[in-house]
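**Student:** sequence and predicted structure are below.
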Amino acid sequence: MNDNQPNIQRDNQGVTEQVPFGFGTVHHNLTDLMPASSEVGFLWNNYLAANISTCYLTKWVNEATDPEIKSALQMELDAASNAWKETEGLLKSINYPTPMGFVVKEDIDINAPVLFSQSFKLLFTRMMQRMLIQFLVPAVTSSYRTDFQDYFHNQLKTAADRHRKYTEILLSKGILQKHPSIVQPHRAEKVLDKDFFGSYFGFFRNQRPLTAVEIGHIYSIMEIKQLIRQFHEGCCQVVKSEKVKILLLKARDIADKQLDSLGHILTEQDVPRPSISDILITDSTESGVSDRLILNLSTAVTAFMATSYGEAVSTVARKDIGVTMLRFMAEKLSFAKDAAELAIEFGWLEKMPQTVDRQQLIH
């Protein structure tokens, strides 16, 4: 090992680091290190994500009858339960309170009728893995303490492994559609015309064919949006609060409009739209999940959707697609704001740890 590379050792309690520098080795106890704000934020959100997943999956595992799907959902439940316990321990190790979160016995009715099909449950769980992976990448790169780095790195690796497993099961059952293929090019080419970027207003002129990256983003977003739409529509059947139902119906209507626009971009280029053929929602009108938990998960998946639009904007080259993604992202953020305000109205929104208000302390 190069003398300039870090050499990290830990004692049996996993709290001691030895880091060599040019003038010798520095010894310090992890419990003496102030956690960074980024570390606290990611631990807090990871706790809530694992907590919410544990609640939903407890019911979904109980309802599953297909052996492979039940095994996959149980795998995810075990991972979520372990992550919940681990993040609780990490927060306590830095003397931070844990979020109030949710309680399975209070927020889940295990005996309530089935609302979503098994196909939906595994498709949604796979989507949540994508959401978790998207969350964990900056968590890994914004952590400094080795115990936090190790935790998030392990979470990222195992989440990717589970996503691969769920994909294999869904493909083997014919439930999951692959992204469409494109005609294989004969050679690599350079862009020679600035018209490659197209126009901000696609209806004024013909746009160039879609690139593989653009098709991938649009297809992925439509897949995610279809699942979230089904989740909102199903929950509309069972929520008790009229205000929550109105909000979920608004989310469904936004999804319908956005799906239509994105689908039009694909069909203009003779690219097939993604579709879900299975009947994913039953006729149940009895809720097995609390309104508070439904609203919280709805807000979380909406934020994931907005982030997916943001990622697409940074990589698509056609101007009309970029503008469309920005507009749709703004609509999703506006919905998330409405959901957060409703949660505040009901007293359901938890406050994340924040820095002190110096002006308030002074005055």
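**Tutor:** Sure, I can see it.

**Student:** when you work out contacts or count neighbours from here on, use the C-alpha atoms and nothing else.
**Tutor:** Fine.

**Student:** neighbours of His153, just the number please.
**Tutor:** 18 (other C-alpha atoms under 10 Å).

**Student:** which ones are touching it?
**Tutor:** Contact analysis of His153 by C-alpha atoms under 8 Å, 6 or more residues apart in numbering lists Leu136, Val140.

**Student:** wait, a helix at His28?
**Tutor:** No. Counting by DSSP: H, G, I helix; E, B strand; the rest coil, His28 is not found in a helix; it is strand.

**Student:** and the gap between it and Pro20?
**Tutor:** 11 Å (C-alpha to C-alpha, to the nearest Å).

**Student:** look at these two and report which has more neighbours.
**Tutor:** Pro20 (16 against 13).

**Student:** show me where the chain has helices.
**Tutor:** 37-63, 67-93, 104-107, 118-141, 146-172, 212-236, 242-268, 291-313, 319-346, 358-362 (DSSP state H).

**Student:** wait, Gln207 touches Leu266, no?
**Tutor:** No. Under the criterion of C-alpha atoms under 8 Å, Gln207 is not in contact with Leu266, lying 11.9 Å apart.

**Student:** center of the protein, which residue is that?
**Tutor:** Met131 (2.3 Å; C-alpha atoms, centre = their mean).

**Student:** with adjacent residues omitted, what lies nearest to it?
**Tutor:** Take Met131 and drop its neighbours on the chain: the residue closest to it by C-alpha to C-alpha, 6 or more residues apart in numbering is Phe304, 6.3 Å away.

**Student:** here's the one I want to compare it with:
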Amino acid sequence: MSQDERNLEKKSDHIQLTSGDIAPLWGGYFSDSMVNCVLKHFLHTVEDNEIKPIIEFALGLTIEHLEFTNKLFKEEEFPIPLAFTEKDVNLNAPRLFSDGYMLFYLRHMGIAGTVSYGMALASSSRQDIHAFYNQNLKTAAQLLEKSTAILQSKGILTRSPFIPYPDSVEFVHKESWLNGLFGDRRPLNAVEITNLYLNIMKNSIGQALMLAFSQVAENKDVIAYIVRGRDISSKHVEVFSALLRDDQLPAPTTWETEVSNSKVSPFSDKLMLYHTVFLAAVGMGNYGASLAASMRRDLTAVYLRLTGEIGTYSDDGAELMIKNDWMEKMPGAIERNALLSL
């Protein structure tokens, strides 16, 4: 039976998935299956009894998401991605990350979820998918709240820098307020400070993750690629930290010491490479948002330069995935030229 005939058999009120529905569902399936493997390793190696329930909560969310998408794709007769399975995680591997790092990873899962599910909600059109992402937004916020509360109770929650309250409302009267490349440079404003701080934090999480991946990966090309990403993250942390220090503002600490000395990999090289490329893609999105919110010209130049560097790095990672037959093709428009009889 052809696809057209199958579509005719469906209920007359059935709404086919649009590209705006497919994109977040398909991408989300990959990220959920990947994180599911990471969280299983966390759950098998965590020692802190306060952190364990939050890992279980987050792991339960990934399972719910995968079950929903699996069921939906089957109903739509849509191919289910291979993504990542139990073959991509080794539960017998020793502990690779500290409990503190696990907790920060969970917090950033919550942050990323509130952003990505909000975007998915905006792009989707079907009522059942709207309900799915509405629920995901709520649970991502819960994960963020739970992990933040534990970090705060343990005294390891890092906050963005404090700034003094203004005495009154002020207006900008000089174009030099935009300067930064030459001449007088005004102090950073609250939005610029916040973005620098968040970009340091996210790079630090990625830096430690890539440090861990690089010491347990087996494929030499994958190791070299991950080491390169680790070094890029380290450099970006220093660039952003220097901008904060120029205004006598503190920069958050990094997390390299939270990685163990284990050489036994909990994850497949495929998963570790995908996770690294995924972080690069997220980084480009973060830098784009920061660029749009920055009004100092030197910050604009910094974000443009660093975004270009990550873009090249991300492309190289995609090429490496293709080389190893690890990249599944995202659904897209019909290749019309391939249908021509020439």
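**Tutor:** Happy to help now that I have it. Remember, predicted model here, so these are calculated numbers, not experimental data.

**Student:** any idea what the residue nearest to the centre of the first structure aligns with in the second structure?
**Tutor:** Residue correspondence, TM-score structural alignment: Met131 of the first structure in this structure matches Ala112 in the second structure.

**Student:** now that match: how far from Met34 of the second structure?
**Tutor:** To Met34 of the second structure, Ala112 of the second structure is 14 Å away according to C-alpha to C-alpha.

**Student:** ok, Gly332 of the second structure next?
**Tutor:** Counting by C-alpha to C-alpha, the gap from Gly332 of the second structure to Met34 of the second structure is 22 Å.

**Student:** over in the second structure, tell me which residue corresponds to the residue nearest to Met131 of the first structure.
**Tutor:** Match for Phe304 of the first structure (TM-score structural alignment): Val282.

**Student:** Gln359 of the first structure - how many residues pack around it?
**Tutor:** 7.

**Student:** to which residue of the second structure is it aligned?
**Tutor:** Under TM-score structural alignment, Gln359 of the first structure pairs with Asn337 in the second structure.

**Student:** then Leu91 of the first structure?
**Tutor:** Counting by TM-score structural alignment, the partner of Leu91 of the first structure is Phe73.

**Student:** for Glu214 of the first structure, same thing?
**Tutor:** Going residue by residue (TM-score structural alignment), Glu214 of the first structure aligns to Glu192.

**Student:** what of Glu286 of the first structure?
**Tutor:** By TM-score structural alignment, Glu286 of the first structure lines up with Val264.

**Student:** number of residues surrounding that match?
**Tutor:** Count around Val264 of the second structure with other C-alpha under 10 Å applied: 16.

**Student:** against Ser214 of the second structure, how distant is Ala208 of the second structure?
**Tutor:** 10 Å.

**Student:** who has more neighbours, those two?
**Tutor:** Ser214 (26 against 22).

**Student:** residue contacts, the closest residue in space to that one that isn't next to it in sequence?
**Tutor:** Excluding the flanking residues, the one nearest Ser214 of the second structure by C-alpha to C-alpha, 6+ apart is Ile223, at 5.2 Å. With contact set as C-alpha under 8 Å, 6+ apart, Ile223 of the second structure has these partners: Phe213, Ser214, Gln215, Ala217.

**Student:** which one (most neighbours) among these?
**Tutor:** Counting by other C-alpha under 10 Å, top hit in the contacts of Ile223 of the second structure: Phe213 with 29 neighbours.

**Student:** residues contacting the equivalent of that one over in the first structure?
**Tutor:** Aligned counterpart of Phe213 of the second structure in the first structure: Cys235 (TM-score structural alignment). Residues near Cys235 of the first structure by C-alpha under 8 Å, 6+ apart: Lys245, Leu248, Ile294.

**Student:** likewise for Leu136 of the first structure?
**Tutor:** Phe152, His153, Gln155, Leu156.

**Student:** swap the cut-off to 7 Å and go again
**Tutor:** Phe152, Leu156 (C-alpha atoms under 7 Å, 6 or more residues apart in numbering).

**Student:** next one: Gly317 of the second structure
**Tutor:** Val277.

**Student:** quick one: whatever residue of the first structure lines up with it and Glu331 of the first structure, what's the gap?
**Tutor:** In the first structure, the residue paired with Gly317 of the second structure according to TM-score structural alignment is Ala339. Using C-alpha to C-alpha, Ala339 of the first structure is found at 12 Å from Glu331 of the first structure.

**Student:** what do we get in the first structure for Gln135 of the second structure?
**Tutor:** Using TM-score structural alignment, Gln135 of the second structure pairs with Asn154 in the first structure.

**Student:** now for the counterpart of Ala72 of the first structure in the second structure, how many residues are close by?
**Tutor:** Matched across to the second structure, Ala72 of the first structure falls on Ile54, judged by TM-score structural alignment. Look at Ile54 of the second structure: counted by other C-alpha under 10 Å, it has 22 neighbours.
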